[in-house]
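Colleague: I'll drop the sequence and a predicted model, then ask my questions.
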Amino acid sequence: MSEKNTSTSMNIRMNKDVKLQAQKIFNDLGVDLTTAVNVFLRQSIRYKGFPFDVTLHEEPNATTMAALDNAEKGIDMHGPFDTVDALMEDLNA
C-alpha cells in the first residue's frame, strides 16, 4: 500500500494519568504520543492484530502460593537428584 503525503485526524479518549505516563515514556524515547500511536497502528497492520500477546493472567491459587512461600523459605524442597532412582525414591516417600 503506497502512502502519499496524506493524513487524517483521530480523536480518542483515555485516562488523563495514562496519557501523562505514556507521554513521559515516549518523550524519554525521543518520540511524541502521535508517533507512538502510529507505530502501534502500523505494527498492528503488519501483524494483523495486536503486536504483542494479549492474555488474561489468573492469580495463583492457594496451593501455588503455599509452594512459592515454602520455596522462598527453603521448606519442603526436593532435589536436585543425581539419578532417576533417587528421584523415584523421593517421589515414593
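Modeller: Perfect, I can see it now. Owing to the predicted nature of the structure, the values given are computational and were not obtained by experimental measurement.

Colleague: hey, let's count contacts and neighbours off CA atoms from now on
Modeller: Will do.

Colleague: Mind jotting down where the helices sit in the chain?
Modeller: 16-28, 33-47, 62-73, 84-92 (DSSP state H).

Colleague: Next, the angle helix 16-28 makes with the second one.
Modeller: Note on geometry: by axes from the mean of the first three to the mean of the last three CA atoms, to 10 degrees, helix 33-47 and helix 16-28 are set 90 degrees apart in direction.

Colleague: and the comparison structure, right after this:
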Amino acid sequence: MTTKKKEARLNIRIDPELKDAAQIVANDMGIDLTAAVTMFLTKMVKERALPFQPTSWPVETLQALKEAQHPELLKKYNTPDDMWRDLNV
C-alpha cells in the first residue's frame, strides 16, 4: 500500500518586490521559494521560536553592527576634520 503525502496550501500576502527579491536569493541557493518557506517553518517548529532574533533597532543601526564585525573594511580617517568633510557636515 502506498501512502500519499498530504499537502496544505499556505496563502500569504507580501510585497511583490519582497517576493521577487526572496525568489532570486532562493534561486541563487538552488532552491525554490516553497522550499525556503518550508525550511523556515521547519526550523521554527523544531526550535519553538523564530529562526532569527527580531529587533526594533533601525536598519542603519543593524548595518553599523554588521560592519563593526569587520573592522578591516571600515573607512579610516587621519583627523576628525577629514571625517566631517567626508560626511559633508
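Modeller: Yes, it's here. Just so it is clear, the model here is predicted, and its values are computed rather than measured.

Colleague: Using TSV, lay out the helices of the first structure together with distance to K4 of the first structure.
Modeller: What follows is the helices of the first structure, written out as TSV (distance: least, CA to CA, whole Å):
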stretch	distance to K4 of the first structure
helix 16-28	26
helix 33-47	15
helix 62-73	55
helix 84-92	66
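
Colleague: and the closest residue to F40 of the second structure other than its chain neighbours, how many neighbours?
Modeller: With sequence-adjacent residues excluded and distances taken as CA to CA, 6 or more residues apart in numbering, F40 of the second structure is closest to P51, at 7.1 Å. Counted with other CA atoms under 10 Å, residues neighbouring P51 of the second structure total 15.

Colleague: list the contacts for P51 of the second structure?
Modeller: Residues counted as contacts of P51 of the second structure (CA atoms under 8 Å, 6 or more residues apart in numbering) are 40, 43-44.

Colleague: Nearest to T79 of the second structure among the residues you listed?
Modeller: F40 (46.3 Å; CA to CA).

Colleague: how much space between the closest one and Q23 of the second structure?
Modeller: Using CA to CA, to the nearest Å, we find F40 of the second structure at a distance of 14 Å from Q23 of the second structure.

Colleague: more crowded one of these two?
Modeller: When F40 of the second structure and Q23 are compared for neighbours, Q23 comes out ahead with 17 against 14, by other CA under 10 Å.

Colleague: So the more buried one is in contact with T34, correct?
Modeller: No. In this structure Q23 of the second structure lies outside contact range of T34 using CA atoms under 8 Å: 9.4 Å.
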